[in-house]
Every structure is written in structure tokens, then in C-alpha cells.
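Peer 1: missing the sequence, but the structure's below:
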């Protein structure tokens, strides 16, 4: 099928894999293979920003995972969508661009990820970004020269969003001009990875230019079954593609960028992970590394829905004729309601003045909706809005584990929600913040009723029960192959190399030592850009990797 020996094989063409492919092929010297389980991202409802809801449960572009029944969420098996398409989750996410807060990355450094402090990573964010900001006449002006377009879309957002900002001011929260780069408390308009009315995913930013180079091969709709090794050195992958199975070789490194669910799954299927788990499923232990799959973190959010007395997006998108007119306007001009993601206003807030840093992230969307039996959002016809809040930095940790030795079997996802008092207290503070925001005059004056939870539910214990009944992931899983000090507390060193194995790195959100305060797409791409620099440095010297394999414990 392919006798080529590639310098680098990247598994996963998501946010991280696309950024790696661009950087590793840029000088034309390295032969790179990028392998993706999904297919093309050239789909109308991927490119249309409001199409996020359409692809939420679309099996053609989505792994469609479910976590195990979660005791803290009243035994619910929460839906975990993950991108299975070129661009990965950056092709199906809500497009909010948030770096995270300085304390997130300083925390990484303290946890053993040396060189990943805020001062170290901030320049990488700046190199990555190209901000498109409207001038006084509404014409976009560019700030920054990076490959990733981040757009200020406030001029096209629903007018109801101004209500959220007024209510936030009444709550005492300052308005932030550029929420995508905030380093402190503030509420404002979310910036989005959108360009000229179209989603601008990692595939658009990084992979599109890389695909013009002859030293990159992209293999889509290909399932990686396992990695191959020569002793303690990764040598390639076994892949199933177009009905055939083949071994493909990597002369320098194999890089897993399959995400926080699938990267640990693939390591375990390949014999790297907790020894007892591997033996239970009949997998030969190549390298016992107990932390593979452990340490899972995610944001758990609760949303309150309200009926409004003023028009919201429901008046357009929830009704047939206005929706058709909006669609026609979008096709002709790439503007209007379909050109703006649903997350419009939000930010980071402190739940009380005595907190030194923000502990909650909020989302304020000018739309209300339910869910169909098939998992698709269904918009209300009547005007409504949504307020949502999540704890920024939970400390509960779950686990990803293979279900069997079958590569096609979905892994076991133990979210382990609200496992600590810190997180349970954070859930209560999130409820208090939502009540406070909803009661602010600018919102209360245009609210008919609270739809969910019901208006009559006011007791804190009733509201906490509703939290357990309805709270859900906001799709930010991280830390299942985290960086750290050594194999007893982590999977990777601070250069993203797997402890004790040569020629193997993990570069995606699973490498985060801990969850960042906000949306994870931006820090994942930043991590990949910095990882590429490290990979090229180590490839140029040659000795670093050999020393890593020789000195690593185990």
C-alpha cells in the first residue's frame, strides 16, 4: 500500500494534528503522514457558523461518545461529541476563541510541565493569531500576522446580546474589549474562529496551506489500529484504509494527536498503559505506564432558559419563513444570523469579591431550545434566551479506559463529576451567579418566566437537584496523557515525549497537566505550535530523544 518511510506520522487531523502538519512540513525537508479517521470537512453545515447545532449529533463527522452513567449526575450517561472529520473538533465546535487565564499555565509549570508558564506560552498565542476587527465604518482591519483568523463579530450579533452586557454591568462586572485575550475578570463579546462568514477551523488555518506541499500526505477515513515498536522505540502504525490493513513506518517519530479520548485509547491498545487493564483485555504489555488514561478533567456547565418579551434569535431561526430569509441572506452576502456562532456574550467572573481570580465562566446566548430524541437542538418559536455557567478549574479527575482489545469499540469514559467538595461548592456558586445575573434589571425587565428550571424552583437544594438532573459537559476533555514530573504522576515529560519510550509523543489536549479556565481549542493549537518547535529542535540534534529513552524509568 505504501512503502514510504515517513519522518513523522501524525495520528489525528484535529486542532493539534493540523497545526503540527503545517509546522513540520514548512521547510520541505520532512516527509509527513497525517492520518484521520474521519472524512472531508467540505460540508455546508460545517462551514456555516450557526451549523454547530446540525453537527452536534451527526455520526458522519462525530464519534458520538457517551460517558458511563455518572452517580453525581443522577446516573445519567452524558453525551460526549468529538470531531471525527478533517479539522477534528475545531470543525464541529462552537468556535469561541479563548486563550485561558495566566494562572492556568503557571499551574502547568508548577505541576512539572517546565517551560509552559504564562510568560512562556503567551508569545505562541500571539504568533498564532490574526485578529479581524471592524473599524469605525465596519470594514475589518487586521491585527497580527498569524495563520488563525479570530473575528470580532459584535456588529452582526443579535441586538438582545446588549441586554446581557447591561445586566453584567449591573452585577459589577467590567466589560472586556477583547475577551479572547483577557487575563482577568471581565465580560464581553466572544471572538470566534470565523472568517468572511465561514468557520475557520484548524484545517483552514494550518492544513490548507500545508496540503499544497509535496512532502505531506493526508490519509483520511483511515483507522489506526495500534502502534508498532522495536523494543522501547515506536516505529510506526498499523492502519486500516479502504478495506486493507497495512503497516506504515516512521523514521523519526510517531505523534498521537487523536484527542483526550482517543490518544489514551490508542496507547492502551498498543500495550502502553496500566498493566492490569491491558492484561485483562489480552493485550501484551509493551510498557507499563499507569497514568495513561488517568487524570481526565472537563468543564461541567448548567444552563437556565428563559422566555423573553423582546425578540431574540428564536424569532428568526425558530420560524420557517424568517429562517428561509436568513438563509437566503447568508447565501448571498455571508452575513446575518447564520454567520455568527451561538455563543455571543460571556466571560470570566469572580463568584465573590474575596476571590483573587475568576472562578466561573459564563455564557449568555440570545436563544432558547430543547433537544430532540435524536440529540439535535430544537429552537423555540417564541423569544427566549439562555444563561450558562461553569466552574473554571475543577479538581475532580476521571479516566479513559479501553472496553476491549477491539479498536472499533468505544472506550469507557468515567467523567467522575463533582467528586470533590471543591467542585460541588463550585456548582452551587454557578447557580448563585445565574440567579444574580437573571435578577439584574436589564434582564429581569424583559423576562416573562424561567423555563428551566421551573420558575417555582427557588430552594438551593432544589436547584442543586436540577443541576444533577441536567448539567452536562461543554466538550472540553483534557489531561488523560498529561505532562508532569515522571511516570508515577504523568504520561509525558515537558517536551511531550512518552516516559520511557523513544520516538513517541502525544500532542493534543490530553497533554494538559490540568484543565484551563475556558474553552480548550485555542490552548490546544498553541500547544501544538510549541510542540512542533520542540520536535524540530530534537530532530536537528538527534541526541535528546536517545537520552530520553535511555534515562527514563521503567
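Peer 2: Sure thing, it's come through. Nothing here was measured: the structure is a model prediction, and the numbers come from that model. Numbering: from 1, shown residues only.
Peer 1: use CA for all of it now, contacts and neighbours both
Peer 2: Will do.
Peer 1: In this protein, where's the longest strand?
Peer 2: Selection of the longest strand in the chain by residue count, based on DSSP state E, yields strand 244-256.
Peer 1: The next helix or strand after it versus strand 244-256: what angle between them?
Peer 2: Remark: after strand 244-256, the chain's next helix or strand is helix 259-269, criterion DSSP states H and E. For helix 259-269 and strand 244-256, the angle between their directions (axes from the mean of the first three to the mean of the last three C-alpha atoms, to 10 degrees) works out to 120 degrees.
Peer 1: just to revisit the earlier point, and the longest strand of the chain, how far out from the chain middle?
Peer 2: Mean-position distance between strand 244-256 and its chain equals 26 Å (C-alpha atoms, centre = their mean, to the nearest Å).
Peer 1: now stretch 367-377
Peer 2: Stretch 367-377 has its average C-alpha position 21 Å from the chain's average C-alpha position, going by C-alpha atoms, centre = their mean.
Peer 1: Show me which positions of the longest strand of the chain end up buried.
Peer 2: For strand 244-256, the neighbour count (16 or more other C-alpha atoms under 10 Å) marks 247-256 as buried.
Peer 1: mind listing the strands for the stretch 151-300 of the chain?
Peer 2: Using DSSP state E, counting those that start in this stretch, the strands assigned to the stretch 151-300 of the chain run over residues 186-189, 194-195, 198-199, 216-219, 222-230, 233-241, 244-256, 272-273, 287-288, 294-296, 300-308.
Peer 1: try it against this one:
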């Protein structure tokens, strides 16, 4: 049986960071297990290729939630990366750290070492901000962050001017002094290619003799000696194998697969485990609970001016931008379609921004909620402006549906189960209408397609929100960090309460969801987790 000092499960955003940092000194042997395969894939490396990767059979777990009551019984599609780099290999690449108050709240919940002041050095350490370093930003890290202000679609200028007329201040850096305001997103690309966690952290580390990356190796259960984790059982090439960890097992399988693996291994709610015939190793009712996610919806418009639809829809347009990308790694295919952004308060009652904005110079009126065929937009000039909630109060849960490690778990996000979530999204819908009536936006809007100008009253708008909202793919919190072992799963050093030799280092440890896209804070958790593991190892 193979034996290593550390066994890391999951080569996603956090797992790649952990594997790199733990193997860097050469003192420890590290194994990294990944259920998916190589990230050397055209749809992974080309930035706009995430439209294909979102539904790819081998790159994506392609989860579906249970019917959601707040969505009128609709299911929610949950793409999760099943590839080296995890979801950082299939996401929209928007780099957002979150608000300082998010991390100060983590600390206030009883997690020392996780305030904004504590996590800022890790954020700076992980990034290579091409716009330069300052008191908030780093420039020497492995993750390349690109400013795209000079290459975004011309309609972004109308969006920015309209937002300022609607009362928002211009913000050139959502990761700087404040998150509030309207501006252009920064994205994780390098020389026109996606810069995933695999690109940034794993590629340079794979040359090390003390790091072994096992692809297409799906963990099926953890191995225990009493209350100590000693290794992992996994399936690879049709064979069941085991691997031992002399020091620790680190779970970095993500907000879905980490709690799933814990439950399959006998760590979770005893009633759930017994129902599926799994022996209880450790009772931990918090595993799979506290599920949080951002949801959002779009207002779609027919445009008076050309948009990306006019380039990406006709075959000759796709050929033209495709050749441009192949020859120069530039143009629309080198970007995300989420170009304009922003964070605002839906009412003066909020002390900080509670809503995120997205401006995309492209439209998909035929797409189901949460699904976008990025290379096949509408056959007319169109664009969208979207919103998503920063601090949802709805909480869901995740549970295995059987003892079969290859069966997808039951996911019930309970979206829109609180009145607070419904009301703030209603306020956001009213803001989008106000934004659309500004002078710069009237210049480019020919008509509102969705929800349509006939939808005006609050009840009609709420019905539209329930009908068309969807996940923006930011699940977290399912193995929450906290001091109370009765509700939390890990402590402030990411050790699983009540067990030895086992940590969780990924987005599942978030006690509260952060404001905005989750890849950057997940990378930070990887940096912090690796630092803690090395410190505790002496």
C-alpha cells in the first residue's frame, strides 16, 4: 500500500494550493487524488470555453438539486469541475475577494485568525495582479489577475455611465479599498488563456519528486483507526485501491463532494448514516448542513447597437474571432462574457453592499435558467444586466442518497425560503428598471425582452424572480468552521471536530458566504490551510 505524509483529496481550487505548498520544501511526500482527468482541454484553456465546459460530460459533475419550493418546484443545475483545477477550470474567471466585513464576521463567529486583517496577507500572496501591487493587492503570486478595461465591449461604457447616473460611484478595483460601486471585472487569465488553480499552482509543482498526482482517482471512503484518519480508499482504472497518510488526510473536494465523502465514511448525522447502513465513526450533525449559495436573475434587452450576438451567432463571425484567438490569443474568446460589474445596496437600510451586478454584452432568451450557450446567443443584437444576492439568509442541506459513492447526493438549497431574500431581490429588480431608464442605457435599449415592460407590480416581479432565478454556482458552507462541535464541522485551524489527522480545506468551511464570486476566497482558504498544516507540523 502506498504511504505518504499527506493525502489531499480533490485537485480543485483549494486542493491545488495545498498540494503545492505542502510539497514545496521537499520534506514531505504528498499525494493528490482527483476524480477527473487532465485540464489540457481546449474548452478549459480558452476563456470563453467555459460555456462548453459547463455541460461537458467528462469535465463536469453536472449535479441537479432537488425540486426547490422557492423556485416553484424547479430544479437547479449545479456545474462543478471534475478536472484538474476543479471549478477554477470551468468558471467564469471573475476575481472577487469579498468584503472585509465578510471575514471580520467569520472572526466574530468564533474563528480566530480569519478576520480581514488576518486573511489579507494570504490574498496578496496568491495573486499576480498585472495592474501592480499596493496595500491591498499582490504582484508576486502564482494566480494571474488581468484588468480588461481596455478590451471590453464598447457597450460597457453605456453601462458604466448609466450606473453612475443611477447613483453608483465608479470603482476601478473591487478588490481594493472598497467593493462598493460600478466598474469592470478583473479576470484570472494569463496571456489570453485561463489561469486556473491547476495552471497557477499544480503545473509548476508537478515536477517535484515528492508530489504524486493521481488522476481519474475517485475517493470512495476515508480510512480510520478509531478516531484517527489514516488514509483514503479510491477507485481508479476499475480497481479499488488504498493509500495511507502518515500525518494527515486533507479534504479539498469542494462544497458537494467533501460532505458527501465524510458521510460515506461514517462522519455525519447518525440517523442519516444508519438509514443507509453506514457504521458511525463520528457523530457530526453539521456535515452537509449550512448550505449557502448566491442566486440571481437577468433582465434581457434588445439592443439598438451591435453586441457580441452579432459576432458569435453567425458562422463567419465565429470563424473570424476564432482565427483571431488562435493567432493572437485576444478578442472576445479571450474574455469572460461577464464584463461589467458592481456592488450596491438595494436600500439605505443596508450598511454595506448586498447585491452584485453583471453586465454582459450578449443575450440568451432561449436558455433555461442557469444555462447559457455562450457560443450560440440570440440571432439579434441583445445584452443582459443581472444581479445576485451577496448575503442570502436561506440555508439548505446536502445528504447522501445511498451508500453508493458514485451516486450523486441529494442537494436541497432551499432558495428563497426567507422573506429577506425575496424582498432584497425585488428591490434589485426595481433598481434594474431604474438603471434601464438612465440616459446612457436608453441610448442602447430598443426594448426589454425579459421580464418585459408588462411586468410592473411587486407580486408580478416576485413571480418572475421565482420563475427565472437560478444558482450562480457559488455553493459553500457544508462543513462550516466554528467553535461549537454540535453545529460546526471544523475548528479555526480547519481540523475536523472530534477526529485526529483530518482537515477540510475548501469552500465547504465558509461559516458565511462571502460577497461575490467564490474562487478567490477559496484560493485564500487553500493558502491559509496549507500554512496552518505546515505550522502545526513544526
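Peer 2: Okay, I see it. Computed from a predicted structure; not experimentally measured.
Peer 1: Output the strands of the stretch 151-300 of the first structure in CSV; the columns should cover distance to residue 351 of the first structure.
Peer 2: CSV is the format used below for the strands of the stretch 151-300 of the first structure (distance: least, C-alpha to C-alpha, whole Å):
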stretch, distance to residue 351 of the first structure
strand 186-189, 12
strand 194-195, 31
strand 198-199, 33
strand 216-219, 46
strand 222-230, 45
strand 233-241, 47
strand 244-256, 38
strand 272-273, 39
strand 287-288, 43
strand 294-296, 25
strand 300-308, 15
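Peer 1: what's the matching range in the second structure for stretch 152-166 of the first structure?
Peer 2: Against the second structure, the aligned range for stretch 152-166 of the first structure is residues 147-161 (TM-score structural alignment).
Peer 1: what about the matching stretch, start to end distance?
Peer 2: Between the opening and closing residues of stretch 147-161 of the second structure lies a distance of 19 Å (C-alpha to C-alpha, to the nearest Å).
Peer 1: tell me the contacts of residue 67 of the second structure?
Peer 2: Contact criterion C-alpha atoms under 8 Å, 6 or more residues apart in numbering gives 73-76, 412 as the residues in contact with residue 67 of the second structure.
Peer 1: actually residue 233 of the second structure, sorry about that
Peer 2: Counting by C-alpha under 8 Å, 6+ apart, residue 233 of the second structure touches 219-223, 240-243.
Peer 1: counterpart of it in the first structure?
Peer 2: By TM-score structural alignment, residue 233 of the second structure lines up with residue 238 in the first structure.
Peer 1: which residue sits closest to its match, ignoring its sequence neighbours?
Peer 2: In space, not counting the residues next to it along the chain, residue 238 of the first structure is nearest to residue 247; the distance is 4.5 Å by C-alpha to C-alpha, 6 or more residues apart in numbering.
Peer 1: can you check residue 483 of the first structure too?
Peer 2: residue 492 (4.5 Å).
Peer 1: From residue 486 of the first structure, how far off is the one you found?
Peer 2: To residue 486 of the first structure, residue 492 of the first structure is 7 Å away according to C-alpha to C-alpha.
Peer 1: One more: residue 396 of the first structure?
Peer 2: In this structure, residue 396 of the first structure and residue 486 of the first structure are 21 Å apart, going by C-alpha to C-alpha.
Peer 1: Any idea how many residues pack against residue 532 of the first structure?
Peer 2: By other C-alpha atoms under 10 Å, 20 other residues sit near residue 532 of the first structure.
Peer 1: What lines up with residue 178 of the first structure in the second structure?
Peer 2: For residue 178 of the first structure, the aligned position in the second structure is residue 173, judged by TM-score structural alignment.
Peer 1: can you pull the contacts of that match?
Peer 2: Taking C-alpha under 8 Å, 6+ apart as the definition, contacts of residue 173 of the second structure comprise 179, 183.
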